[in-house]
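[1] prediction below, plus the sequence it came from.
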Amino acid sequence: MELTSDEQILMVNGQSFFGMGELPQKEVPRIQMLDGGTGLNFEQLFGDLMDKAGHAQKGTSVFRRVLENFYQPDLLDTRDELELYNWLRDQLRLLIPEMTAPGCYPPGMMLGATWDPETVYQVGQALGHEARAYGIHVLLGTPNINLHRDLRAGRLFEGYSEDPYLIAMLAPELVRGVQSQGVAANVKHFAANNQETNRQGINEIIPERALYELYLPGFEACVNADCATVMAAYNQINGVPCTENNWLLTELLRDEWGFDGLVMSDWGAVYHTAGAINAGCDVNMPGPVSSEPLQRALEDGTLEPEKLAVSAERAARLARKYALPAAAHIDREMTDRAAYKAAAEGIVMLRNHPFTVGSDAKCCPLPASAKIALTGTLNGELLVCGEGSAGVHTDRNTNLFEELRKHFADVRTGLYDEADTVIYVLSVPGQEGNDRKTLSICREEQMKMSKLASYAAQNSLRSVLIVNASGPVTEWTIGNWNAAFWVSLPGMQGAAAIADILCGKVNPSGRLPLTIPYSEDDMPTFLNFPGDGMNVTYGEGIFVGYRYYATRYHCNPDADYAAAYFGYGLSYTTFEVRSLRVESGNIANGLELAAEVENTGDTAGKTVVQVYVHDPLSALTKPVCELCAFRKVYVGPHQTVTVHMHVDRRAFESWDPDRHEWTLEDGEYVLNATVEDANAIDWHDTAGVLLHYDGESPYSWGENTSIKEIYENPVLKAALLRFITDHGLPWENILTTYQYTAMDSIGKVLNSMNCSDKAYAEFIDTLRQMRCLKK
C-alpha cells in the first residue's frame, strides 16, 4: 500500500531507542532492534521496555543495580530496586515465559581466531535463535567487521581481524546463521569505524586503495551473503559523513554491490536529516525523532521526495518480513554447544615449553594429578565479554575454578604450599566509547606476574599464563611462563573450553587473527592514531598488521618485530604441509588448489592450512605476502589428508588509485602454504608453487611504459638503444628525459622525436613481445 508523506517520515525516523515506526493500518508492524553480536543486551532491552512504559527509573542508580544483579535478586536492597526488578521480570515473562537468560558468545576477535566458517555459522544460528525467542527482529552488530587497524581501538574485540580476506570468509557466515532463524542481521559500522576517540564526526583521511583493499571487502562479502541491514557509521571518510555519503551508501553499496536491504544510522550518527535520506541512509536512529525537520525539508525542497519514498518502503518491507512474534523458547543445549565450540576452536596456544630443564615433556596438557594454584587479575576468574553494546548480563557463564575442579586433583585460588602448577589469568577489559591509551599492562601487575613466574621456575612448578584480554598486550613477560594461551574474551563457555584444553580433552587449534607487537610503537599506525583533533590520517595505507611486519621483515630478516604474528598458533601435535599444487583453473578465473597435510605426532588435532600470495616484482607497491586461502582440517595421528582450497582472481588483483579500478598485473606470482606454528612471516619457508599470468594489463610493456622503467632494465635499455641507433634518432633525448622527467612514457618521448608511425609501432610491438621478461 502506498504511504503518505507523513507515514513515510514516521517510517524513516526511529520511534523509540531501539524501535522503528509502525503503521497497523498499512500492515506495517513495529521492528524491535537490539545489540546482540555477542548476545542480547539486557540494558538496551530493559531501557526500551521502560521507554515505552514511561518508567521513571530508566538510567538511574536503581536501574543500574537491578541490571547488574538481575540474576541475583537477593543482592537487591531497597524497595525501589525490588519494585523495578519485579516489573522487569514481569515484562520479560510476557516475551519468554520460561525466562531463560540470553547466552554470552565470543566476540568477533575470538571468532576470527577460529579460522572456521562453520563455527561462525553455528554462533550466528544461536544468536538468531535467542533473538527470535525474545522477539527481537533486527540483531545489531551481526557482525561488527571493522578491521583491526590499530590495536588500541576500544572496540577491537568486536572486529574479526587485521586481514580483510579472513574477515570476508568468516563474517558472512554469521549473517547466514542469524538470518536462518528469521532474524535480520545487521552489518556494522559502514565504513572504516576504527577508533572510539572522537568517533562522532572524526574525519578519516583514507587513501582510496586502502579503502578498497582493506576496509571494504568484509562489507561486500556480507552484502553477497544477503544481509538484511547495514549500519552507517559515525565517522567521516575524506570529509563526508558516512550517513551522508552518496558514494558510499548508494553508488558503491547499492549500485555497484547490489545491496537491496535497509541502511540505518548508528545511534546519533545522522548530523543532517535530509542529507542522510538523500544519500541513502534509510532510517535515523535512535528514536524518538521529531518529524519536523523532514517536513520542513520536503517543503523547502532540500529533501528529495522520491528518496524519502524509497527509504520508507525499504523500512516497511523489512518490517513485513522480519517482525515475527517471539518464539518464547531457547534451546540451551544447542546454544551452549555453539558458544563452547567457538571458544574451543578459537583459543590459541602461544607457548608450550618443558617445565623442567633437560626434559622433553611439555608443560601442557596438565596431568590429572596436578595441584593447581589459580590466581590473576580477577583472582583467576575470566572476563567473558566487553563493555558497552557488546555487554551481556546472564546467569549462564561457566566458572574457571569449578571447571578446573572437574579435571584436576586439587584446585585452589591463590598460591599454596602443595601446589605444583600455577595458572595466572591476565584480564584486560575493553569497551565502546574509549580507546585504550596503551597496550602495556600496569607496572603493579607486571611485577606480580614476574615474581610469580620466577617463583614457579625456582620451585620447579608448572606455570601457565592465560591472556584474557580485549586486545593484545605488551610487556606480558610471556617468556617467563612454561605455557601461554590467548583466550581473548571467550564468552559463557570459555572457562569450560580452556579447562578442557588444559587437561588435554581438547587439542588447541586457534590461530591469531592479528599480530601482537613487542611494543606499541612498532605498530604501523603508531604515529597516526587516534589523530590530530577531529582528523586522523591513515598514513600507513595498505600496510596494516602483518602486511607491514612481513614487508619490514623481508627487508631486514635479522630483525623481529612482534611477539606473535598473524596466523600463529600451536597444537599438542605437529603437522607438515607438502605438495601444494594447482588442480584446475587459472589466475584470471580462479584456481583450485590441493595440498597434503600430515599429522606427524601421536595426538589427533586440527590445523589451519594458510596460503599466501607473493608478487615478486610489481608495478604497484604491494605487501610481501597476503592471505588468499585457508582451510581448517582435522587429521588423526600419523595420518595424511588432502586439503582443497579455492583462490579467487581478486587475490592477485590490486586497486589502482589512478585508474580507480581493480587491476591484474601480468607476470609471476608465488603461492606458499604453511601450517602448525606458522605465521605470515614464515610464508617463504614452506610448500610453494610458481604461477604465471600472460594476459594484458595496464602495466604491460607498451607505449605507456615509463622511460625510467625501460632505462633501469638492462634488457629493455639495450633494446631501446638498438632501436634508436637503427632509426637514427637522438639518444640524448632519452638521457635528458631520464634525468629530468623519467616518468614520461616511451610513447610521449618517441612522438616528441618525430619518430615515424611505422617505427613507433615496431618498437611498441617489441616491448609487448618482451613482457615475458618482466618478472
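    Arrived safely, thanks for sending. Numbering: from 1, shown residues only.

[2] CA atoms for contacts and neighbours, from now on please.
    Noted.

[3] can you name the residues in contact with stretch 448-467?
    355-356, 363, 419-427, 477-478, 480-488 (CA atoms under 8 Å, 6 or more residues apart in numbering).

[4] got a PyMOL select line for the buried ones in those?
    The following PyMOL line selects those of the contacts of stretch 448-467 that are buried, judged by 16 or more other CA atoms under 10 Å:
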select buried, resi 355+356+363+419+420+421+422+423+424+425+426+427+478+480+481+482+483+484+485+486+487+488
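
[5] how far away is the residue most central in space within the chain from E345?
    Residue closest to the mean C-alpha point of the chain, counted by CA atoms, centre = their mean, is Y160 at 2.3 Å. Here the distance between Y160 and E345 works out to 14 Å (CA to CA, to the nearest Å).

[6] next one for the comparison:
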Amino acid sequence: MPPRDPSALVAEMSRAEKLSLVRGTADPAERATGYLPGIERLDVPPLRLVDGPLGVRAEGERATAFPATLATAAAFDPALAREQGAAMGREAVAHDQHVLLAPGVNVVRVPHCGRNFEYLSEDPVLSGTVGAALVDGIQSEDVIATVKHYVANNQETSRTQVSAAVDERALREVYLPPFRAAVAAGVGSVMTAYNRVNGTYMSDHADLVGGVLKDEWGFDGYVVSDWYGLATTVGAATAGLDLEMPGVPAPGAEDHEGEWPDGIPDAGHAGLFGDPLAAAIDDGRVPSERLDEMARRVLGQMARIGLLDGRERTGELDSQRHRDLAERVAGRGTVLLENDGVLPLADDADVALLGPHVHEAKLGGGGSSETTPFHSVAPDEGLRARADGTVTTARGVPPVPSRSLFDRLPYLDWGRDDEESDRPEPSLDDAVDAAADADVAVVLVRDATTEAEDRDSLALPGRQDELVRAVAAANDRTVVVLRTGGPVETPWRDDVAAVVEQWYPGQADGDALAAVCYGDRDPGGRLPVTFAPADTYPASDARQFPGVDGTAHYDEGVFVGYRHFDAAGLDPTYPFGHGHSYADFAYGGVTADGTDRVTVPVENTSDRPGREVVQAYVEPPTVEGVDRPDRVFAGASPVELAAGERREVTVSLDDLAVRRYDPDGGWTVDAGTYGIAVGRSARDDRASVAVDR
C-alpha cells in the first residue's frame, strides 16, 4: 500500500472521527496502557501505547526487565543506550504495541524523588545525550518514543498539583535541554507532566507547549497528557496538547470520589477531549482548525512507523541477545565507589553473601515502570554459578517492604504478596557468624522507591545500616553493594573495604553482580548524580522541597547537583562522575579544537584490561553581574583499553556547556577565556587547556 498523506486523511474525516483520534478509550484486549480505536471506514488501524521505560509493561505480559534508567545513564555510553532502546522497541513490536512511553528525562533535582530511578542524571547534558540515544533506538524499530514528563516534574510529593516556581534561565539551562535533545533526535511524542509551572498546569501551558516546544523547537509530533493529567478542555486544546489519555475513567473510579491519595491523579477525571471539546468548538472557544491539527499530528506519527501503509514490523521477545544486553547494561552501569583491594574477588574465595534480599533479583522501583520478566537471576544464584569457593547466605535483618503506586490506588485490590513471607525469621547473629567464617563478606542493601511517593530520608530503610556495621566488625574484608534508586547515605563507609552502587539491576541482577565482583567485567559505571548528606543538597529546605502552600520554589536556580557543591565549597561524599576501575590509567596533555572537542591520550598502566570514562568540564569566564557555575559537564567518551594500551580519546563538547541564557537577550556566548578540564569526575582533573572565544 502506498503511503497516505495524514492531511488528506483528516480532510476526509467527520468531526466525530477526528475526535476519536485525540482521546483514548479502553483497549478491547486489555493489554495496552493507552488505546486509540482507529477509523475502520478509512482503514486507519488502532494505536496502542504501552508503559516503559525499564522495559515493556503490557498488562498480563512479560518482557525483558532492563536495569533502572539511572543505571543506563551511569554507563555514560549513548551507543549502549541506543542498543537498549532498540531492544525495547523490538519487544514493544512483539507485543503488538506502537508507542513506548519512554524515556523519562527529568533532571534529578532532589535526591528524595521517588521516581529518580526512571530518570538519567542531575546534569542536563548527560540527560539529553543518553535520552536522545534511547529515543533513537526505540524509533529505529518503527515504534513511537514518548519523552516525559514535560517539564519541571522533579518530585512526586503533590505531583498532581504542586507548582514549580522556576525562573526562565533555570528552565532553559537545566530543565528544558533534555527535552530539546529528544526533539532534535526526532521523538514522536512528548508527555506533559501533572504539575504546574509558575502557576499554570503543564497540560494548559501555552508558553511551554505551543510556544517553546512546537513553535520554537519545531516539534512536529503529538503532545499527550499524562494519565488523567488533563486540567481543562479549552486550556489544553489551545495550549497545544493533542491527545488525552486514557480518555475514559478507570473502572470503579466513580465510587472513590475524594479518596485520591497525595500524588495519585483522580482516575475519574477523564473525557475532556470528548463531548466537552466538541462543545468548545461549537461555541468558538477552540478553533475547528485546531482539532484538524491534533488529528494530523497523531496520524503523522502513525504514518512514520508504517501504520498507515501496512508496513510489516519485526518483533523480538526474550531473546538471548536481549538477555545478554540486560546483563551488559547492568554491569556497565555498576559504579565502584570505594575499593581497598578486596575486589575483584579471588575465584576460590569463600564468600558470605548477606542481606535481607539475597534470594531475589531487584527488578526496579514501583509504579508504571514495573516490568515482569520471563527470566531473572537472583544474587545468590549468580554468585554460586560463578564461584569456585563456597557461597554462604544469610539475610541478617528483616526485608525492606516493597512500595508501589498500585498499592495506593483506591479502585484496585492489587493483592501483592510479600516476597519473603515464606522464609524463616532472619537472624543478625547468623549473618555475623557467616561473615566471620568467610574470606570476604558481601552485604547487599537496598532502598524502596516508587512513583507517586518521595523518600522521607536518604538513610537505608530498616536495620540495614546495623547489619553493615555488625558484619564489618566481624570481617575487615566487607563489600557493601548498594541497590538504590538514587543517592543514599553511607555512614559506615570508613569501616568497610569496598562500596559498589548497582542501582536497580533488573533481571540480570545476579549475573551482573558476579561479573563485576569477580572481575569478569570492569566496573564501568560513573555517578550520574552526586552522593552527599541530605542536608547539603541545594533544595534542602521546605520552601524548595517539597514546597509550601502548593509551590516548590526553585531558589537554587541553575545550581543543581554538583554545580551547587562547587559554588558552596562543599565536599560531597562521592562527586558527580566518580567511579573506580580495576585498572589504572594515565592521562597525557589535552588539546582543544576550540570549544567543540578536546583530545587527550589515555594509557592503561596496569596489567589487566579496563574501562575508563574520560570526562570534560567547561569553566566559563567571569562576567560581571552574572552568577555562573564554576564548571559544567560538557561530554564524555568511554574507552576500553587492554593492559598497556594507549589511545587518543576525543570528547565532543556540548554547546550547552558554553552558552548561557539571558532572559532579555536569549542565548549568549560570552567573550573570554574558557577553561576545559578533562578527568575522571567533577572533582578529579587530569589535564586542562584554555580556549579563547
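    Yes, it's here. None of the values given here were measured: they were computed from a predicted structure.

[7] report the TM-score for the pair.
    Once the chains are laid over each other, their TM-score by TM-score structural alignment, normalised by the length of the second structure reads 0.85; 607 aligned residues with a CA RMSD of 1.7 Å.

[8] can you pull out the helices in the stretch 301-450 of the second structure?
    320-332, 379-386, 428-437 (DSSP state H, counting those that start in this stretch).

[9] compare these and give me the one nearest E141 of the second structure.
    helix 320-332 (14.4 Å; CA to CA).

[10] can you pull out the strands in the stretch 451-600 of the second structure?
    Assigned by DSSP state E, counting those that start in this stretch, the strands in the stretch 451-600 of the second structure fall at 478-483, 498-501, 551-553, 585-587, 591-593, 597-604.

[11] between those, which one is closest to E244 of the second structure.
    strand 551-553 (25.5 Å).

[12] quick check: A368 of the first structure touching K406?
    No: look at A368 of the first structure against K406 with CA atoms under 8 Å: they stay out of range, at 9.7 Å.

[13] now do whatever helix or strand A761 of the first structure lives in: which range of the second structure does it align onto?
    A761 of the first structure is part of helix 757-769, with elements assigned from DSSP states H and E. With TM-score structural alignment applied, helix 757-769 of the first structure matches no range in the second structure.

[14] and that helix, what does it pack onto?
    In terms of contacts (3 or more CA pairs under 8 Å, 6 or more residues apart in numbering; DSSP states H and E), helix 757-769 of the first structure is packed against helix 714-726.

[15] can you check which part of the second structure the next helix or strand after the helix it packs on sits on?
    Proceeding N to C from helix 714-726 of the first structure, the next assigned helix or strand is helix 731-740, under DSSP H and E. Counting by TM-score structural alignment, helix 731-740 of the first structure pairs with no residue of the second structure.

[16] who does helix 731-740 of the first structure touch, helix- and strand-wise?
    So helix 731-740 of the first structure, by 3+ CA pairs under 8 Å, 6+ apart, packs with helix 707-711, helix 714-726, helix 746-752.

[17] I'd like to know how far the residue of the second structure positioned farthest from its centre sits from G672 of the second structure.
    Most distant from the centre of the second structure: D283, at 42.5 Å, with distances by CA atoms, centre = their mean. Distance of D283 of the second structure to G672 of the second structure, computed by CA to CA: 57 Å.

[18] ok, now S288 of the second structure?
    Distance of S288 of the second structure to G672 of the second structure, given as CA to CA: 52 Å.

[19] what comes up buried for stretch 374-381 of the second structure?
    S376, V377, A378, P379, D380, E381.

[20] which one of the strands of the stretch 451-600 of the second structure lies nearest to R628 of the second structure?
    Judging the strands of the stretch 451-600 of the second structure by CA to CA, what sits closest to R628 of the second structure is strand 551-553, at 19.3 Å.

[21] how far apart are the closest one and its match in the first structure?
    With mean CA distance after the TM-score superposition for the first structure, strand 551-553 of the second structure departs from the first structure by a mean of 0.7 Å once superposed.

[22] tell me where the stretch 451-600 of the second structure has helices.
    464-474, 509-517, 562-568.

[23] in TSV, list these along with distance to V623 of the second structure.
    Output for these, formatted as TSV (distance: least, CA to CA, whole Å):
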stretch	distance to V623 of the second structure
helix 464-474	46
helix 509-517	46
helix 562-568	16
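
[24] any chance of the ones you listed in a markdown table with mean neighbour count as columns?
    What follows is the helices of the stretch 451-600 of the second structure, written out as a markdown table (neighbours: other CA atoms under 10 Å):
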| stretch | mean neighbour count |
| --- | --- |
| helix 464-474 | 21 |
| helix 509-517 | 26 |
| helix 562-568 | 19 |
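
[25] for P67 of the second structure, find the nearest of those helices.
    Among the helices of the stretch 451-600 of the second structure, helix 509-517 sits nearest to P67 of the second structure (CA to CA), with 8.5 Å.

[26] and D96 of the second structure, what's its match in the first structure?
    With TM-score structural alignment as the criterion, the equivalent of D96 of the second structure in the first structure is G135.

[27] now swap in D348 of the second structure and tell me
    Using TM-score structural alignment, D348 of the second structure lines up with S369 in the first structure.

[28] likewise D324 of the second structure?
    Correspondence of D324 of the second structure to the first structure, assessed by TM-score structural alignment: R337.

[29] cool, D43 of the second structure as well?
    Checking TM-score structural alignment: D43 of the second structure goes with E27.

[30] pretty sure its match contacts R320?
    Yes: counting by CA under 8 Å, E27 of the first structure touches R320, with 7.5 Å between them.

[31] give me the more crowded residue out of the two.
    Set E27 of the first structure next to R320 and count neighbours by other CA atoms under 10 Å: R320 wins out with 15 against 12.
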